[in-house]
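[1] here's a sequence, model it:
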Amino acid sequence: MSADLVKPHDSQQSTPSPALPHNMHTNAVSSPSHHLSLAGTSMMALPQDVFNLVIDELGRLPDVKTLRACSMTCSSFRCPSQSHIFRRVDLGRRTPRKKYFHRFASLISKTPRIGTYVRDLRIEDDWGRDVVNGVVITWIAHSEHLVQLLPMLTRLMSLTLKFNSGFAPWNLFTKDVRTAIINTLRSPGVVSVSLSHIEAFPPAIVSSLVRLKHLQLSAIKLDKTSSQDEASNVRPEFLLKSLDFASTSSTTVRLLHEIISFSSATTLRNLSLAPPEQDDLGPCVWSLMQLPNVAQHLTHFEWMPVHIHARIGPIDISILPNLRSVRILVSLRQDMPFAQLLRLLNQPTSRANKIQTIAMIFDLTDLPQFRGASGWVMLENTLMKLAYGRLKEMSLFMRACHNNRPTYLSEVLSGNPQVYPRHINFSNMVEFPYEIFYLIIEEVEDKLTLKSCALVCRSFVEPSQKNIFRVIDLGDRCITGEVYYRRFYRLISTHPHIANYVRDFRLVDSYVWDRKSDWQWLVKEPTLPLTFQLLPRLQAFSLIFTTGEPAWNSFASHVQAAIFKLLTRRTISSLSLRRIHGVPASLLVHFTRIKHLELYEVEMDPLKASFKDDPSYQRDLRPELRSLTLKSPSSSVVKAIFELLSFSCPSTLENLSIISANEKDEVLRNDLWTLIEWMGSSISRLWWRPRTHPKFPALASVLDRSPISDRLGRTAQFALFAISFFAQLLFLLGRVASKRNFEQLVIECVFLNPLELAVAKDGWSALDAMLMKEEFSGLRSVIFSAQCKSASMLKTSAMAFLREQLPLARGRGITVGFDMNGP
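    So this is what the prediction gives:
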């Protein structure tokens, strides 16, 4: 990991809550439709511990970019993300290394908190050297930044110090640098150390490193004349579990041999040897392997020669009775690549050996240079001997000369490499309880994603299907309604458990653009009663016609009876009827338990419009209606609704939506006035959406006769038709303003071109001035909305313009938000 990593954010910077999406505060208004309002409820807030677990799992993967993005999400994500970003700091990956080292040291100096995240630090120098006082030496040897950096890494566990420019004489290091390195090596938290290309290194320091768990010495030459003043003469307890020699001098190995021989420790389990071409390292290591407390306890041996012509020499792994795994580097660039490999593997001859895993790393430049095909036959014959009767796994890796990371050879040969990081242990992955998965799946709304979740595993099927089949809309696909219905009926008939998941059933005669089908099949469908019986947990029902406007008396008797029976269920709380004529008052009697009612272009039967003519009429009716939406309402419908609601005293209606009312119908205006006057004490949300460019807005005349500004609740919503509507909008705002209750204003912007909004400059100024009046002192937010089916490009342009409007209101503290996915 390079040192130019993510810088910490200012701790005083305000950030949104991590449990909410970035647009939660702008999408503050739900749709007037009860179906949409159900989806607009607040998101579930997960505890911070769950987010930390997710980030911890992300930290196991080598995806620093995603961790950086997480750290910049919010303040609560910063620390857990940065703890993984800076957990492994590799200052040798990018050049010039000196530059990036100074950057990292400066970052730790300015933000000491980040220093506590570093567990693994790798420092390398550049190929060139500095000249200090006439002496050519690496910049690490006199780095003041290193002296300041190492003490600030209080939780460091692993340190790698490598010199690429050649051997670095220890005696040429400044005293401060030597002291800083020694103190770090002595730190009780450090358990792993790797040193490379250091000469004149004090033996006392090497002796003190046996207290570690992992030690790698590469090309380390001891100073035979060194005094014991830089490290303690007291030999620490031998705790090494892993020891790695790479081109290390024989004197270093003999020193460790002496320490182990005088110790009774039996902790050494892994031994790795990487000898050069000609050196006495092999015989020295072989002597160390013969020690009883080493030979009897080694379980892993690695042969990783530095040079392709290196020889095994006297090393014999047959003396290791508890050896479990062997790792060997084979160079396919030499003429006889399998010679040393076969010599090593032919050493164990007894059935008593316990080797279970063999990993071979093949070093090659490119595949055309692949050699030694006959060696594969000899290797197979060797592994078929009785000595390898316990062998369970054979792994083949490839290491090209430009990349030292092993890769599965089979992946390279197949031309589809998939490199998996070695440090990931999938057996140690954190397991979430299933309740967490269920909560996450419940928040997913995209059906394609839910279908993918249902195919993940068996435990995901049920929670995914619950969301997939929660809402059944027979008009959401370009399939004729009759065919769509038949498929759904066959599904719930053969899989009854799926029917239990359905909460919202939208029965549609056909999709909107269908011009070939009609509604005749729906009003006579013989299986509808059985379909309703198969949906025992239904909560919302919609009957929608798009291809015509049938009369109620055209419905078959069994269909009418099924609908009547369905509306008597106590579980049904939401009902939507669209484009039905001649509806009798007897049907409305069953609306008493309905809490959300939508009537779109519905006409009452003039001969059966009174409840008194209905035999099921009862005086003790107690309607529970909370939300009412009327689109293109007729006077007969408004009268019937008022007659029904008048049985409830006081009024229970809270949300009223009037869409596309006939502005010229005087009788309709009188009926609306009667309805609004009666429910004025309970209404808390008013939504008015007139026809395009109205000249005689019905609601304006109604409010002119019945001002409800002192009784209207928290929210009012109006449709803003660009250019020509500001005068009527300002008039309506004057009728509903209330400095005590009126807290939110929602304006739906209807336009064909965003430039229409910009032309009405005077209208925006007048609206801004009106919101500054005392009558709007309780106003907290203004929400601009656009229909979800509008083009995203137009909505983006409109949003950019609306952000700059209402400067006076914004200066007073009124929040301006956006809901670009409105009804």
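
[2] C-alpha from now on. contacts and neighbour counts both.
    Noted.

[3] roughly how far does Thr494 sit from Gln216?
    As defined by Cα to Cα, to the nearest Å, Thr494 lies at a distance of 66 Å from Gln216.

[4] who has more neighbours, the two?
    Set side by side, Thr494 and Gln216 show more neighbours around Gln216, with 19 against 10, by other Cα atoms under 10 Å.

[5] I'd like the structure of this one too, to check against the first:
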Amino acid sequence: MLLTLLSPSILSKETSPTKLCATNSHSPKSLVASGHDAYSNASPPLLPPELIETIIDEVGSQGDTQTLRSCSLVASTFVFRAQSHIFKTVDLDKAQPRKKYHERFHWLLVRNPYLGMHVRHLRIGDDPEDDYGSRDWGRFDMAGRSWIRQSKTIRHTLGSLPRLQSFSLTFNSEWTNWETEIPASTRQAFEQVFSLSTLRSVSLEFVTGFPVNLLKGLVAKLSFVGLSCVETGNGSSSQLPTSANASPKSLYLRGTSPDTIQAVSQALVASSSASPLRKLAITPTFERGFGNAIAQLIREVGVDLEEFQWLPSIHFRSSVGSIDISFPQGLRYLKFTVSYRKAHGHGPFPEVIRLLSQLYQAQRADTSRPDHLERITIECHCLRSMEAKTLKAEWQAIDKILGRPGVFKALKELKIELPTSTSSTELIHEFMMAFQDALPMTQEKGVMVSVKSRTVVDERFVVDSGYSFTALQ
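    Sure thing, here's the model as predicted:
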């Protein structure tokens, strides 16, 4: 699931109306709410414990933290179950300053160690570099101001979370060298998290000198690995458990070097028989060899791909190069991001058309080829004002590819998403009105075409969300 914001009020001593304490029993279920007369004198609820747990689980499934906090104050029988949902997901990479909220969470764990057993998803991030000072201060001074690198408590925090399933670590945009800029004790704490038997998902951002053997171990072990601006090195690291996770794997590679991609490929080749690569999302770089490295990865371990996402930056033009998505024969879902800011002469879709044409040509050349593609999403950024006639002309090439008979026969849905973070409400409304009947051939085939605005809640990098991907473009 996506890591959600841990409400600052949960970590704030000033806003917490209840002090948690333990009775003589050693069981976490014996925790009671004390220091509040209205609740200390309340009679126990008459509902069966199983029904109480079912009700709280339903509230937890909705992510309603405020109601869960209220439930925890009702009676002692409510506390444990409510807190198991409140602390299941802890996002310390949202509210600023992030160091302050980490310290609050750390001392909360010190006072109530049992809470660490509830945490399944954790995200930690540095504060933006602007909070450290001007770039003119230099790399050394800014490196000294990174709270993650300076923290004396983060290793104790991580050591109190033995059941983590997903972990996301983001440094600031001045890349952090894993070996030379992170204290050894902190590195060891991170690597202990990586070695947890419960861990299934890891995301890393702005890391250089990351030990290549450690990266290979993560790729072999985990179901999801997200790498944003991560470069490998030859540094030493502790040995991860050798047993690979047999579940299908998902990758998100953003701004990664060809050497890093090659290391990922090697790890996948070694574990592909037990753990096929099913989902791959790419945000390309302009580094020489990037496209070839991705193309090689697809050829070597991409035969079982079911989902492919091409997510270039909205600020620059990019090319798919030698990437060929016709190699996998089981693709079910495609996603593309396009930007009108840097549109080509024939619109913002040349690379989308190239990738779709690869599938089109493969199906035309081999009529017995499996056709599983069911859904396509095109996310459009930086919209510009245009008439319906102009918009229809820009989308005509896509309509011709998807709408022709005999190909893309399994396609059921084409979704156009318009993020509110990169286009004004007026332009989104204008686009929706102009888009009507822009894809007549596709619609005549029975494909459901929808155009919707979307609010991007998460502004930082990547986490696993049930094998879907979210990222800042």
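
[6] TM-score of the superposed pair?
    TM-score for the superposed pair, counting by TM-score structural alignment, normalised by the length of structure 2: 0.74. Supporting figures: 389 aligned residues with a Cα RMSD of 3.2 Å.

[7] ok, the corresponding residue of structure 1 for Ser201 of structure 2 to Arg186 of structure 1 distance?
    Using TM-score structural alignment to pair residues, one finds that Ser201 of structure 2 aligns to Ser192 in structure 1. Here the distance between Ser192 of structure 1 and Arg186 of structure 1 works out to 11 Å (Cα to Cα).

[8] please apply the same query to Ile441 of structure 1.
    Here the distance between Ile441 of structure 1 and Arg186 of structure 1 works out to 50 Å (Cα to Cα).

[9] who's more crowded, those two?
    When Ile441 of structure 1 and Arg186 are compared for neighbours, Ile441 comes out ahead with 20 against 17, by other Cα under 10 Å.

[10] so that one sits against Val461, correct?
    No. Here Ile441 of structure 1 does not reach Val461: they are 10.4 Å apart, not a contact under Cα atoms under 8 Å.

[11] in structure 2, what stretch matches stretch 241-254 of structure 1?
    Across structure 2, the stretch matching stretch 241-254 of structure 1 (TM-score structural alignment) is residues 249-262.

[12] revised request: answer the last question for stretch 141-152 of structure 1.
    Counting by TM-score structural alignment, stretch 141-152 of structure 1 lines up with residues 149-160 of structure 2.

[13] contacting residues around the matching stretch?
    Counting by Cα atoms under 8 Å, 6 or more residues apart in numbering, the neighbours of stretch 149-160 of structure 2 from elsewhere in the structure are 102-103, 106, 109, 113, 116-117, 143-144, 148, 181-183, 185-186, 189-190, 192-193.

[14] 10 Å - rerun?
    Identification of contacts with stretch 149-160 of structure 2 by Cα atoms under 10 Å, 6 or more residues apart in numbering yields 99, 102-103, 105-110, 113-117, 119, 122, 124, 126, 143-144, 147-148, 164, 171, 176, 181-183, 185-190, 192-193.

[15] buried residues in it?
    Judged by neighbour count (16 or more other Cα atoms under 10 Å), stretch 149-160 of structure 2 contains these buried residues: 149, 154-155, 157-158, 160.

[16] in a markdown table: the residues you listed, plus secondary structure.
    A markdown table is the format used below for the buried residues of stretch 149-160 of structure 2 (DSSP: H, G, I helix; E, B strand; the rest coil):
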| residue | secondary structure |
| --- | --- |
| Arg149 | helix |
| Ile154 | helix |
| Arg155 | helix |
| Thr157 | helix |
| Leu158 | helix |
| Ser160 | coil |
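
[17] looking at those, which is nearest His372 of structure 2?
    Proximity of those to His372 of structure 2 (Cα to Cα) peaks at Leu158, which lies at 42.5 Å.

[18] in the strand or helix carrying Leu391 of structure 2, what's buried?
    In this assignment (DSSP states H and E), Leu391 of structure 2 forms part of helix 388-403. By neighbour count with 16+ other Cα under 10 Å, helix 388-403 of structure 2 contains the buried residues 388, 391-392, 394-399, 401-403.

[19] next SSE after that helix?
    Once the chain leaves helix 388-403 of structure 2, the next helix or strand it forms, by DSSP H and E, is strand 413-419.

[20] burial of the residue mapped onto Pro284 of structure 2 from structure 1, as a residue count?
    Residue correspondence, TM-score structural alignment: Pro284 of structure 2 in this structure matches Pro275 in structure 1. By the other Cα under 10 Å criterion, the neighbourhood of Pro275 of structure 1 contains 26 residues.

[21] kindly report the same for the one 10 residues further on.
    One way to gauge burial is a neighbour count; for Val285 of structure 1, by other Cα under 10 Å, it gives 22.

[22] contact partners for it?
    Contacts for Val285 of structure 1 (Cα under 10 Å, 6+ apart) come out as 245, 250, 253-254, 256-257, 271-273, 275, 314-315.

[23] one more: Glu181 of structure 2?
    For Glu181 of structure 2, the residues meeting the contact criterion (Cα under 10 Å, 6+ apart) are 140, 143-144, 146, 149-150, 175, 187, 208-209.

[24] ok, Glu748 of structure 1 next?
    Applying Cα under 10 Å, 6+ apart to Glu748 of structure 1 gives the contacts 687-689, 717-721, 783-787, 818-820, 822-823.

[25] please state the offset of the strand or helix carrying it from the chain centre?
    Take DSSP H and E as the rule and Glu748 of structure 1 turns out to sit in strand 744-750. Here the centre of mass of C-alpha atoms in strand 744-750 of structure 1, compared against the chain's by Cα atoms, centre = their mean, to the nearest Å, lies 32 Å away.

[26] what stretch of structure 2 does that strand fall on?
    Taking TM-score structural alignment as the measure, structure 2 aligns no residues with strand 744-750 of structure 1.

[27] quick check: what element follows that strand along the chain?
    Proceeding N to C from strand 744-750 of structure 1, the next assigned helix or strand is helix 755-759, under DSSP H and E.

[28] where in structure 2 does the helix or strand just after that following helix fall?
    With elements assigned by DSSP H and E, the helix or strand that comes after helix 755-759 of structure 1 is helix 761-770. Following TM-score structural alignment, helix 761-770 of structure 1 has no partner segment in structure 2.
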